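Trainee: Dropping a prediction and its sequence here:
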Amino acid sequence: MKRLENFLAQQPACALLEERSLIHTASGEIFLDILECGKIIPSECLVFNREKLAYFFLGRPAYKTSIVHDPSFWQLPAVFFLKRPQNLSPKRIHPFDSGALHSDRYRQIIGKLKIEDFEIDPTWQSVSKLINYFFGSIDEYQNGTATSYQDIRNLIGNETSQFIPLALAKLYNSPSNAEIDDRVKLIEFQYDSEIELASGNLAAVIVCKEWLRDPSIEKKLSNLGCEIKSYPLFPLSSSSYYSKIYELAQDIK
């Protein structure tokens, strides 16, 4: 049962949120495949019964690829900032990283709740309601500043049947730790169709600067018709690059 969606459906309609990019982070090993075929292609997902899905987060490049302690440039993240698709509907939308719930990383905070309880309708109106209720504005969402648990509890009052929104507020207000990172406060989109990277569909791409030394790759990126940003290669663990990627992403809508 979509308990969260049922709750949101009872909330008043709100203005559609200001547009923010849907962000897909790929490991560097498949960056060139995406660039050469001009598409983000869904791949088999073990969480959702081996369905072929492509994952995006709304607003921030939070997905973490596998940590490599001494990475080469092809082992570092490549980040695609997709403008809101006009001709494709998401297969599912969740208010956080569904994989973390599946692997029980949220169990100590919200117990054994089911992912279906948190799924919302794949519409921008539902997304706007979610952000309006649990963050107050798109800017607060972008900054990861959730409405306090106590404020949400006060709004819900004595309706103890609405424990799923309370669980989400508790999760949104939990501090980060080894099990929970910033993906807990980001809305996850799943697509089961190929996403064309045709001119006009992308807002930006962030890649390791080493890729741009190859004129053919630089030309393919330029042909996408979007902003290209890059970060240098350092003798650092791959996990150390995310702060730089966040910095580069700050002014990308």
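Mentor: In hand now; what should we look at? Numbers count the residues shown, from 1 in each chain.
Trainee: Please count neighbours and contacts with C-alpha atoms only from this point.
Mentor: OK.
Trainee: Run through the strands of the stretch 151-253 of the chain in chain order.
Mentor: Along the stretch 151-253 of the chain, counting by DSSP state E, counting those that start in this stretch, strands occupy 188-191, 195-196, 202-208, 227-231.
Trainee: before we go on, here's another structure to hold up against the first:
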Amino acid sequence: MHDHDKGNGRLKKLVAQTAPTQTRLPLVHSTDGYLFGDALVEGRLEPQDCNVFTGEALLYTFYGRPSFRPNMAEFATTMDHYLPVCLIFKRSFFGEVRRVFPFDTGAFVNDFYRSYLHRKMMLGDFALEPDLDTPGRVIATFFGTARSYLQAQPTSPVKFDAGQFEAKSYSALIDARDSNAMDSRGSGIEVQLAEPVAIAHWVEAVVVPSTFVDSSIGKELRRLNIEMLPYDVQGRLRPSEYTSTITDRCMHYYAKNGMLEDIIG
């Protein structure tokens, strides 16, 4: 057991008691053009050494929302290799789930959520049951609907027993509307995988820079019958500035495929 796995289990028990939402969303994995090109050649996404759960190789995904932002620290660039790519898994995906958290664990260890937590709260206090039904249970518990979750807008604050400290902290985090409110990493449900994922078998669509469509990468994606969701590349933008564009492409794809009939008006 990793040190970060130690926790009181209070939130895990609360969430496990809730029936998951009927709407099933796909897992998504964010990377950049260079790393995606390598993965496409290898035919799979490989777990990588983790700097949070040190000593483990993990593949990080999020439930429905592309909350991870690759190359956050990179400056504005026109180089395709740094541009974000987001892989959308088939909803039928199954594999070994190592951990599930209701937020980005990297942001937790970097104290981005400090305003909403007791100083003694540990990451493990927010660990949830490691299975693919858990994200739907989180949404039912805290957001009400998949649409509210995807738009990071809880329909109304949920009232919890005063002793549910972790639930109340998370509820405050996702409902924050002040100028210092956390970005989407604070409420994107993180699903850690422990095994490689075969791209041809489990990936159904990929959000890519438009420059990839007619490239060797685009040719390979067409061969694999994986749908491309291109976005326009703007001159001199930081890679992280494409986050809303990537999210928008995902939302339209979900709506087009009947996952959320009402996500787009």
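Mentor: Okay, I see it. Bear in mind the structure is a predicted one, so any value in this text is a computation, not a measurement.
Trainee: Which residue of structure 1 is paired with Leu11 of structure 2 in the alignment?
Mentor: Aligned by TM-score structural alignment, Leu11 of structure 2 pairs with Leu4 of structure 1.
Trainee: Now do the contacts for that match.
Mentor: 117-120, 164-165 (CA atoms under 8 Å, 6 or more residues apart in numbering).
Trainee: ditto for Pro20 of structure 2
Mentor: Neighbour list for Pro20 of structure 2: 133-140 [criterion: CA under 8 Å, 6+ apart].
Trainee: How about Thr54 of structure 2?
Mentor: Applying CA under 8 Å, 6+ apart to Thr54 of structure 2 gives no contacts.
Trainee: which one in structure 1 is aligned with it?
Mentor: By TM-score structural alignment, Thr54 of structure 2 lines up with Asn49.
Trainee: Which helix or strand contains that match?
Mentor: Secondary structure assignment for Asn49 of structure 1, by DSSP states H and E: no helix or strand.
Trainee: Kindly report the same for Ser30 of structure 2.
Mentor: Following DSSP H and E, the helix or strand that holds Ser30 of structure 2 is strand 27-32.
Trainee: In JSON lines: the strands of the stretch 151-253 of structure 1, plus distance to Pro42 of structure 1 and mean neighbour count.
Mentor: Output for the strands of the stretch 151-253 of structure 1, formatted as JSON lines (distance: least, CA to CA, whole Å; neighbours: other CA atoms under 10 Å):
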{"stretch": "strand 188-191", "distance to Pro42 of structure 1": "7", "mean neighbour count": "22"}
{"stretch": "strand 195-196", "distance to Pro42 of structure 1": "8", "mean neighbour count": "16"}
{"stretch": "strand 202-208", "distance to Pro42 of structure 1": "17", "mean neighbour count": "22"}
{"stretch": "strand 227-231", "distance to Pro42 of structure 1": "23", "mean neighbour count": "15"}
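Trainee: could you redo the ones you listed as CSV and give each row distance to Thr147 of structure 1?
Mentor: As requested, those are exported to CSV (distance: least, CA to CA, whole Å):
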stretch, distance to Thr147 of structure 1
strand 188-191, 19
strand 195-196, 33
strand 202-208, 29
strand 227-231, 33
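Trainee: which residues touch the counterpart of Tyr149 of structure 2 in structure 1?
Mentor: Matched to structure 1 by TM-score structural alignment, Tyr149 of structure 2 sits across from Tyr141. Shown in contact with Tyr141 of structure 1 (CA under 8 Å, 6+ apart): 131, 135, 185-186.
Trainee: Looking at the residues you listed, which one is closest to Ser193 of structure 1?
Mentor: Nearest to Ser193 of structure 1, judged by CA to CA, of the contacts of Tyr141 of structure 1 is Leu186 at 21.5 Å.
Trainee: And for the counterpart of the closest one in structure 2, the neighbour number?
Mentor: For Leu186 of structure 1, the aligned position in structure 2 is Gly188, judged by TM-score structural alignment. Under the neighbour criterion other CA atoms under 10 Å, Gly188 of structure 2 is assigned a count of 25.
Trainee: Show the end-to-end separation of stretch 81-94 of structure 2, please.
Mentor: Length of stretch 81-94 of structure 2, first residue to last, CA to CA, to the nearest Å: 30 Å.
Trainee: try stretch 64-78 of structure 1
Mentor: Taking CA to CA, the first and last residues of stretch 64-78 of structure 1 lie 11 Å apart.
Trainee: who's in contact with that stretch?
Mentor: Stretch 64-78 of structure 1 is contacted by residues 25-29, 31, 205-208, 210-211, 233, 235-239 when judged by CA under 8 Å, 6+ apart.
Trainee: That's all I had, so thanks and see you.
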